[in-house]
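K.L.:
one predicted model, sequence on top.
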Amino acid sequence: MTTFEERLDSLESRLAELEDVRAIEALAARYHSLCDGGWAGPSHADPDALAELWVADGVYCINAARPPCRGRGEIREQFVRLQTSMPWILHTFTNSVVEVDGDRASGRFKGTAYYRRSGGSHVVVGEYVGEFVRTEDGWRFASWVADLAHGSVLSVDADAS
C-alpha cells in the first residue's frame, strides 16, 4: 500500500510533466503565431522575438534543400528573409507528441502552412520535429526541423499566365 506522501509525490511528478508538455506546445504555438501574418501586418514581423525562442546555439531548418540555420543570428536573418519571400503565411498544427526527460524534451507536430509567394497561393503539409531545452526563461527550441511531406500550388499568379 502506498503512503499519502508517495501518492502526493506521484501526482506532483505527473502534474509537472503535463505542465512541461503544455509549455512546449505553447512554445510551438508561439512560433507559429509569430510567423503568421500578411493580412494585418507583415509576416515574421518580429524576427528578434522569433530568434529568442531558440537556445543560443539552436538549429532551425524549414527547407531540406538548404543548410540549416545555426545560432540565433542566422535564425533571425532567416526570419528577416521570410518577410519578403513569404509575405503572407498562416500555420496550423495538431497531433503533438511530446516526451519530456528532465530538462530536455523531444516532440513531433503535424502541421499545415498556407502561404503566398510570387503572387501564387500554396499549401504544404508535413511534420515539425523538435528538440527542446528548459532554460531560466522557460522551454526553448534546441532544434526545430520541418519535414515536409507534400506541397501544392493552390493558385498561380494571374500575371504569370
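P.N.:
That came through fine.
K.L.:
hey, let's count contacts and neighbours off CA atoms from now on
P.N.:
Will do.
K.L.:
strands along the protein, start to end?
P.N.:
Under the criterion DSSP state E, the chain contains strands at 54-61, 69-70, 88-101, 104-117, 120-135, 138-155.
K.L.:
in addition, the following structure is provided for comparison:
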Amino acid sequence: MTPLDRLIAEQDIARLITQFGLLNDAGDWAGVAAMFTEDARFIRPAGGDPVIGRDTIRTSFESRPPRKSCHLITNIVVDVRAADEASARSTLVLYAAPAGASEANSPALIGGFRDRLVRTSDGWKFAERAGFLDLKVSFA
C-alpha cells in the first residue's frame, strides 16, 4: 500500500465515521444500516448486547422512539492495517431530546467508538462498531 493509498483510505474511513453521525441525526436508518457489512456487530454507546447483522442493526434503530439528536464526532484516528482492513477510534458528544422538543432534557453524553472496518466492493464498511460512554454532562 502506497502512502497515497493509505491517506485515501484514512480519509474515506473518517468520512464514513462522520457520515454515521449525520445519517443518525437525520433518522436515515437505511443509510445507517448500509454503512455496515452484512454480518456486522454493533454495540451502542449506552451498552447492551451486541446487535448482529445489517438488517437487525437497521431494525434496532427503527424501533427506537423518535428523537432529535446531534452527534458530534471528533478525534478520529484511523489505523490502516492492510489494503482491505482498518481500525479506528473516535470521540462522541451526543445531545438528544424527544422528537418535537425545543430543549434537550437530558445530559450530554461523552464517549466514543472503536471500529473494525473492511473494504468491500461498495467501499469501506463497519464490520464492528463498539460504542462506549465516559461521561454524562448535566445541564446546570
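P.N.:
Everything's here; your move. What you see is a predicted model; the values in this text were computed from it and never measured.
K.L.:
TM-score for this pair?
P.N.:
Put the two chains on top of each other and the TM-score (TM-score structural alignment, normalised by the length of the second structure) is 0.88; 135 aligned residues with a CA RMSD of 1.9 Å.
K.L.:
of all the strands of the first structure, which lies closest to residue 36 of the first structure?
P.N.:
With CA to CA as the measure, strand 88-101 is the member of those nearest residue 36 of the first structure (4.9 Å).
K.L.:
so which elements touch the closest one?
P.N.:
Contact analysis of strand 88-101 of the first structure by 3 or more CA pairs under 8 Å, 6 or more residues apart in numbering; DSSP states H and E lists helix 4-35, strand 104-117 as its packing neighbours.
K.L.:
switch the cut-off to 10 Å
P.N.:
Contacts defined by 3 or more CA pairs under 10 Å, 6 or more residues apart in numbering; DSSP states H and E place strand 88-101 of the first structure against helix 4-35, helix 71-85, strand 104-117, strand 120-135.
K.L.:
what would these look like in a markdown table with distance to residue 44 of the first structure and mean neighbour count?
P.N.:
As requested, those are exported to a markdown table (distance: least, CA to CA, whole Å; neighbours: other CA atoms under 10 Å):
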| stretch | distance to residue 44 of the first structure | mean neighbour count |
| --- | --- | --- |
| helix 4-35 | 4 | 15 |
| helix 71-85 | 6 | 18 |
| strand 104-117 | 12 | 19 |
| strand 120-135 | 17 | 19 |
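K.L.:
including distance to residue 53 of the first structure, could the ones you listed go into JSON lines?
P.N.:
Shown next, in JSON lines, are these (distance: least, CA to CA, whole Å):
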{"stretch": "helix 4-35", "distance to residue 53 of the first structure": "7"}
{"stretch": "helix 71-85", "distance to residue 53 of the first structure": "9"}
{"stretch": "strand 104-117", "distance to residue 53 of the first structure": "15"}
{"stretch": "strand 120-135", "distance to residue 53 of the first structure": "10"}
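K.L.:
gap between the aligned residue in the first structure for residue 30 of the second structure and residue 35 of the first structure?
P.N.:
In the first structure, the residue paired with residue 30 of the second structure is residue 48, using TM-score structural alignment. Plainly put, residue 48 of the first structure is 12 Å away from residue 35 of the first structure if you go by CA to CA, to the nearest Å.
K.L.:
residue 59 of the first structure is nearest to which of the helices and strands packed on strand 88-101 of the first structure?
P.N.:
Residue 59 of the first structure lies closest to helix 71-85 among those, at 6.3 Å (CA to CA).
K.L.:
elements contacting the closest one?
P.N.:
Helices and strands touching helix 71-85 of the first structure, by 3+ CA pairs under 10 Å, 6+ apart, are helix 4-35, helix 47-51, strand 54-61, strand 69-70, strand 88-101, strand 104-117.
K.L.:
would you turn those into TSV with distance to residue 154 of the first structure?
P.N.:
As requested, those are arranged in TSV below (distance: least, CA to CA, whole Å):
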stretch	distance to residue 154 of the first structure
helix 4-35	20
helix 47-51	28
strand 54-61	24
strand 69-70	28
strand 88-101	14
strand 104-117	9
